[in-house]
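K.L.:
Turn this into a model:
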Amino acid sequence: MLHAEGPLLTVDVGERTARRTEIDELLADAIGGRAAATALAHERIPFDADPFGPENRVYVSTGPLQQSRMSFTGRMNMTGLSPLTDGLVSANAGGYLSRNFVGTGISAFEIVGESDELLAVHVTDSGVEFEPVPDLEGATVPETSEYMSERHDLGPEHCIAIGPAGENQVRFASAMTFDSRAFGRGGLGAILGAKNVKCVTFEGDAEPPVEIPDPPESEIHREAATADDRMRSQGTAGGTEFINDNFSLPTRYFREYEFEGAADIGGDAVEEKKYKKGACSACAYACKLPTRDEETGLETEGPEFETIYAFGSMQGVDDVVDVMQSNELCDTLGMDTISAGVTVAAYLESEDAFGDADLAHEITEKIAYREGIGDLLAEGVDRAHDELGVENYTVKGMEFAAHDGRVLHGQGLSYAVANRGADHLYASMLALEYSGELDPQGTLGKAERLVEREDLAAFLDTGIVCVFGRDYATPERLETLFDADCETLLEVGARTVELERHFNNRRGFDREDDDLPYEIPDLDEAIGEYYAARGWNDDGTIPTRAIESPPAPSAD
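P.N.:
All right, here's what the predicted structure looks like:
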């Protein structure tokens, strides 16, 4: 089976040490990416760890396809113990980092400990350098990239950086690469902030050999280059009006299901501001959205659909430039646009101030710096809702993505049981319900498809293949690329989901945490069907049988 090559590099930022460990046995079973990182985290992060403590660990990992020149492969995985959900979380980001990461000769990178001063960590194919960077205290993400470019000739495509939100341990702070691409959900940037790590850079020429079958490598790349669909011109923003008109676009902190201003912030409005093409490394699909407002001079990348929802309809804001500004604030300060936007919307609800974009921008900045009310909001909706006097629209502490489980009941079931919380990409049941392949109404009988979707998503995060490449990286092509049948590949995904669940179980998560803040039909029975399909206990825990997982080296 095709898998990533290279050792695990462990960096202790407290002790200023670096050590390489061979993990060939793990990679042979886990392939790389999310599966390998989850296996390492499960073995090496103590079950009782404090997310902000030195014992928490952050993993950055790559899959074998990051050594190809195939479209949809310019991505990386990051895994850690989430400050937002208190469970394991993985996120991935695009951009141009993955090829530079592979050039260092490693397959996975681990940070542990806690520095007593603000650090940049430089990883090359010949070693690791620790650089104190006191001048970067409070610096934005672009300012950090500029510093690295000027001092080390390493542009943003070499960097993972945090902004003020990460330094101030905002629970939904992102780790950023290429300035505008986010390891977004779950507060991974806050873990780096707690460790006093401002930036990590990767550079080298020690790329280990991995042979990628061609075809399908060239076929996928050619089809991506010649695809004719709206995603390439409008990104995910292109679905805004369709979803608003036919399903639900949550509006004014979930008060309403439809936003009257959707057309003013949707795909056409975003495309009008797009001024050039944007892509990730080696990808010919080029679905990114570099946008500019000529009147104000504002430039950003996006907004994508989730940001349009979080800073648009959820806040009652119907000006695309206002949403662009919110998007740029989050990228610059280093925050997940979904959690940040929903949290700001909760504040606007408490103040009866929907539609006040200037206030939304002010509060967004206050969150990043934990100033005034921003200190409370930096904790997220789950921890702040009582004081705000609003409903707690979260699952496992994570704020909801746009795709409304009150209308898409299979997606609602997915939110309820997902180890990551209310994140739409954990299984993407929404795709089946938007397309009509599954009836959006009802939860019963959907568990088997949900399990399949979760396992596939976990595998694609392992390979690593962009979610937008699913139509191109077909099951048949995946079998050829990875030299394994689909059942084997899905088993890799299933093991990953089970390891996440077991880790969370050991932290106290059980069936009570698999719930929604609203009612949908037969949810409890459907959750039972899901557990049965997984072979789990009725209380949402993993059976006492030995956890089937790739062998991971234990921490010293």
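K.L.:
contacts, neighbours, all on C-alpha from now
P.N.:
OK.
K.L.:
OK, contacts around residue 367?
P.N.:
165, 170, 373, 374, 375, 377, 378 (Cα atoms under 8 Å, 6 or more residues apart in numbering).
K.L.:
what about burial for those residues, which qualify?
P.N.:
165, 170, 374, 375, 377, 378 (16 or more other Cα atoms under 10 Å).
K.L.:
what's the distance between the fourth one and residue 383?
P.N.:
It stands for residue 375. 11 Å (Cα to Cα, to the nearest Å).
K.L.:
Residue 489 - nearest residue in space that isn't next to it in sequence?
P.N.:
By the measure of Cα to Cα, 6 or more residues apart in numbering, the closest residue to residue 489 outside its immediate chain neighbours is residue 459, 6.6 Å from it.
K.L.:
Quick check: that neighbour vs residue 118, distance?
P.N.:
35 Å.
K.L.:
Tell me which of those two has more neighbours.
P.N.:
residue 459 (27 against 21; other Cα atoms under 10 Å).
K.L.:
I'd say that one and residue 492 touch.
P.N.:
Yes: in this structure residue 459 lies within contact range of residue 492 using Cα atoms under 8 Å: 6.3 Å.
K.L.:
end to end, how far does stretch 414-429 reach?
P.N.:
7 Å.
K.L.:
Kindly apply the preceding question to stretch 506-520 instead.
P.N.:
29 Å.
K.L.:
contact partners of that stretch?
P.N.:
In contact with stretch 506-520 (Cα under 8 Å, 6+ apart) are residues 47-48, 87, 392-396, 405-406, 409, 412, 415-418, 442-443, 527, 538-541.
K.L.:
what about residue 347, which SS state?
P.N.:
Look at residue 347: counting by DSSP: H, G, I helix; E, B strand; the rest coil, its state is helix.
K.L.:
What ranges does the stretch 151-300 of the chain have for its helices?
P.N.:
164-167, 188-194, 217-226, 231-234, 240-246, 262-265, 267-273 (DSSP state H, counting those that start in this stretch).
K.L.:
what do residue 459 and residue 492 both touch?
P.N.:
residue 35.
K.L.:
Not counting residues beside it along the chain, what's closest to residue 306?
P.N.:
residue 402 (5.9 Å).
K.L.:
Ignore what I typed, I meant residue 100.
P.N.:
residue 203 (5.2 Å).
K.L.:
Another for comparison:
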Amino acid sequence: MALDRKIAYINLTTGDVEIKPIPLEMRKKFIGGRGMDAYLLYNHAPKGCDPIGPENPMIVSGGLLTATCASATARTHVMAKSPLTGLLGSCNMGGFFAPEMAWAGFHHLVITGKADKPVYLWIHNGEIEIRDAGHLWGKNSTDTQWAIRDELDDEEVKSMVIGQAGENLVTYACVMTGIKNAGGRTGLGCVMGSKNLKAVAVRGTMDIKIAHPVDALEHNKKFIDQITGAKVNQIQGALGTPFIWGATNCWGGVRTRNFQYNQMEYADEIEPEAIDDYAAETMGPHHMTGCFGCQVHCRAQYKIQSGLYKGKYDEGPEYTSLGAFGAEPDCKSIETVLTGNHLVNQYGVDNLEIGSMIAWAMELYELGILTTKETEGLDLRFGNDEALLQMVHNICTRTGWLGNVLADGGIPAAEKIGKNAFDYLIQVKGMNNLHSDERATPGLALNIATASRGSDHLRSRPAIDLYHLPEPVLRKIYSSPVPYDGPLSSEHTEYIGKPWQVFWQENVYMAVDCLGICKYHTVFLGATLPNFEDWPKVIYYNTGLEFTPREIWDAAERCNNLERLFNLREGLTRNDLKKGDTLNHRYFDEPCRRGAPDVIGKRIDRDKFNVMIDEFYEHHGWDNDGVPTSETLTRLGLENEPTRLL
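P.N.:
The predicted model follows:
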């Protein structure tokens, strides 16, 4: 059955492989996926280890419900110490890899050591083999996957790979599976590259016994109706995630020209409807596709129509590519956005991070902090499409002084560039922010400041705060499964009540990452989508495990605290501008200059923001420095960690 999926410990230095079952008591405490990964990282990563050293464990997982009858359980999670931030490294991607790994017998891999030459892992029906990858080294992410399928003579093999960015140890390199499924954040493709691990290939035909198959299928029908009936998912099925960009830019919540503006003007060519028309023109009316077990189909398929990459097929672009290659560098060409999206997918690099790094460099260039000497003659001004795409190449191949410097990540690059370059870097904990502008939304600003892996819109974002839901509706959502009688506000510009919303969303997102579910199938953008009250039955019918909503909440809170413990051990402090729960000064000092009336002039109030941090810590059971109290650790059963039970 689903609970029979195992954990494998693979040492690339020695070639040793050890396979173990996952005890049920560990499932009850950490569920699976990201939560179990947090336990494994805290227990297996030596304090202060080098992120690109052999001792840094790389953990790959599927969720508890992966490959079962539950809908939209395609997510793969990867965790290690981040080479970008020096703190928690964690990424999540869709596609088909994690289900295939489950059918091959595994829910978790713990990969340590470093191979003396390029290798890939071949995992097939309970067996694990380390194979030579010398012939794959240097290939892009798509060609690598096709070459592995040819070598193994099996079109159904699914692979998690790195492209040239991971090989070149770009600190924000991705892990990739399929054409565009990217584990983008925190640079875990760099960790793979440091281990000389080019790919993990999986193929499984092992049965997974469902505990109560008839009930599981019937219940999943209700889930599908709930998911596909939500208007937000109907829109995503038509326009993909770019619809978020269109709405947000219109309102004035998209940072443009790095952080100088909060709305991109004259952007008709890259609006979601224009991209949809473009994709339909190149691929036909049925141009939307999706991940394993998902009915939404939220990404487009397209071919580039002109330029050097004319005729190249790709998928997307996602919301983040519109910011990375559109709003932030102020480039208004659909071909530039789609070409940039294609390049990052092939090189295997975080589109969000590389776009932000280039936009930051563009502002430094226009300020005179960078000159043509550092850019080697490249005119790195905003709106220069050719310079934008050239810098993608330069960074991923570490070409030229600036390409090499930017490949190391924002904080190291700021130190090398000097002057006051760091002041213009829109980062938290060393990781660049999404192309969103949170100055008009204190709750979302609190989210990015306190997220466990750095500036992040997928860790605790209360996105429904923008819907102006009536307070009784908010209270119904945010009072389950733990009662909450504190303040709540329907106004997104308010500060009151937002710490609880961020805390609640943090536990929701941890829970779905433990289960292996897509965040678009929970209370992220859709207030009526599944949450704690909906998950016990789907868990029970598929696995036989019995959880109450409160037990799922407790497990999520336990796992979030493990991530906090890891970060604290690796140097996180509350107010550190490079490793803390705080924001770039521009959030506090510079008001929004464009957008709707409720946006123009907005900035984050420092005093109110600090009160929000205090309240957020209090909800967690942390002290004023953000350290879990002994009472909190005892309540969650973490007082003896690391226990090294698994």
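K.L.:
ok so, going back, mind listing which of the contacts of stretch 506-520 of the first structure are in strands?
P.N.:
394, 395 (DSSP state E).
K.L.:
Need the buried ones from the contacts of stretch 506-520 of the first structure selected in PyMOL.
P.N.:
In PyMOL, this line selects whichever of the contacts of stretch 506-520 of the first structure come out buried by 16+ other Cα under 10 Å:
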select buried, resi 47+87+392+393+394+395+396+405+406+409+412+415+416+417+418+442+443+527+538+540+541
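K.L.:
what residues are up against residue 497 of the first structure?
P.N.:
419, 454, 455, 458.
K.L.:
Confirm the second one sits in a helix?
P.N.:
This points to residue 454 of the first structure. Yes: counting by three-state DSSP, residue 454 of the first structure is located in a helix.
K.L.:
What does it correspond to in the second structure?
P.N.:
Under the alignment (TM-score structural alignment), residue 454 of the first structure pairs with residue 506 of the second structure.
K.L.:
Hmm, its match is touching residue 461, no?
P.N.:
Yes: counting by Cα under 8 Å, residue 506 of the second structure does reach residue 461; the two are 7.4 Å apart.
K.L.:
returning to that earlier point: a markdown table please, covering the helices of the stretch 151-300 of the first structure and showing distance to residue 329 of the first structure.
P.N.:
Converted to a markdown table, these look like this (distance: least, Cα to Cα, whole Å):
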| stretch | distance to residue 329 of the first structure |
| --- | --- |
| helix 164-167 | 11 |
| helix 188-194 | 15 |
| helix 217-226 | 31 |
| helix 231-234 | 21 |
| helix 240-246 | 22 |
| helix 262-265 | 17 |
| helix 267-273 | 17 |
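K.L.:
Give me the distance between residue 105 of the second structure and residue 207 of the second structure.
P.N.:
9 Å.
K.L.:
quick one: which of these two has more around it?
P.N.:
Using other Cα under 10 Å, the more surrounded residue of residue 105 of the second structure and residue 207 is residue 105, with 27 against 13.
K.L.:
sorry, back to before: let me know the distance separating the residue nearest to residue 489 of the first structure from residue 32 of the first structure.
P.N.:
9 Å.
K.L.:
all strands of the stretch 251-400 of the first structure, in order?
P.N.:
290-292, 299-301, 394-395, 398-399 (DSSP state E, counting those that start in this stretch).
K.L.:
mind putting the ones you listed in a markdown table, distance to residue 481 of the first structure included?
P.N.:
As requested, the strands of the stretch 251-400 of the first structure are exported to a markdown table (distance: least, Cα to Cα, whole Å):
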| stretch | distance to residue 481 of the first structure |
| --- | --- |
| strand 290-292 | 32 |
| strand 299-301 | 32 |
| strand 394-395 | 36 |
| strand 398-399 | 34 |
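K.L.:
Identify the spatial nearest neighbour of the equivalent of residue 394 of the first structure over in the second structure, chain neighbours not counted.
P.N.:
Aligned counterpart of residue 394 of the first structure in the second structure: residue 427 (TM-score structural alignment). Once flanking residues are discounted, residue 427 of the second structure sits nearest to residue 433: 5.4 Å by Cα to Cα, 6+ apart.
K.L.:
how many other residues sit next to that neighbour?
P.N.:
Residue 433 of the second structure has 22 nearby residues by other Cα under 10 Å.
K.L.:
contacting residues for it?
P.N.:
352, 353, 356, 426, 427, 448, 455, 456.
K.L.:
and what of residue 38 of the first structure?
P.N.:
79, 496, 499, 500.
K.L.:
Over to residue 273 of the first structure?
P.N.:
Residue 273 of the first structure neighbours (Cα under 8 Å, 6+ apart): 291, 292, 293.
K.L.:
which residue lines up with it in the second structure?
P.N.:
Match for residue 273 of the first structure (TM-score structural alignment): residue 278.
K.L.:
what's the distance between that match and residue 21 of the second structure?
P.N.:
49 Å.
K.L.:
Verify the stated contact: residue 320 of the first structure with residue 269.
P.N.:
Yes: judged on Cα under 8 Å, residue 320 of the first structure makes contact with residue 269 at a distance of 6.7 Å.
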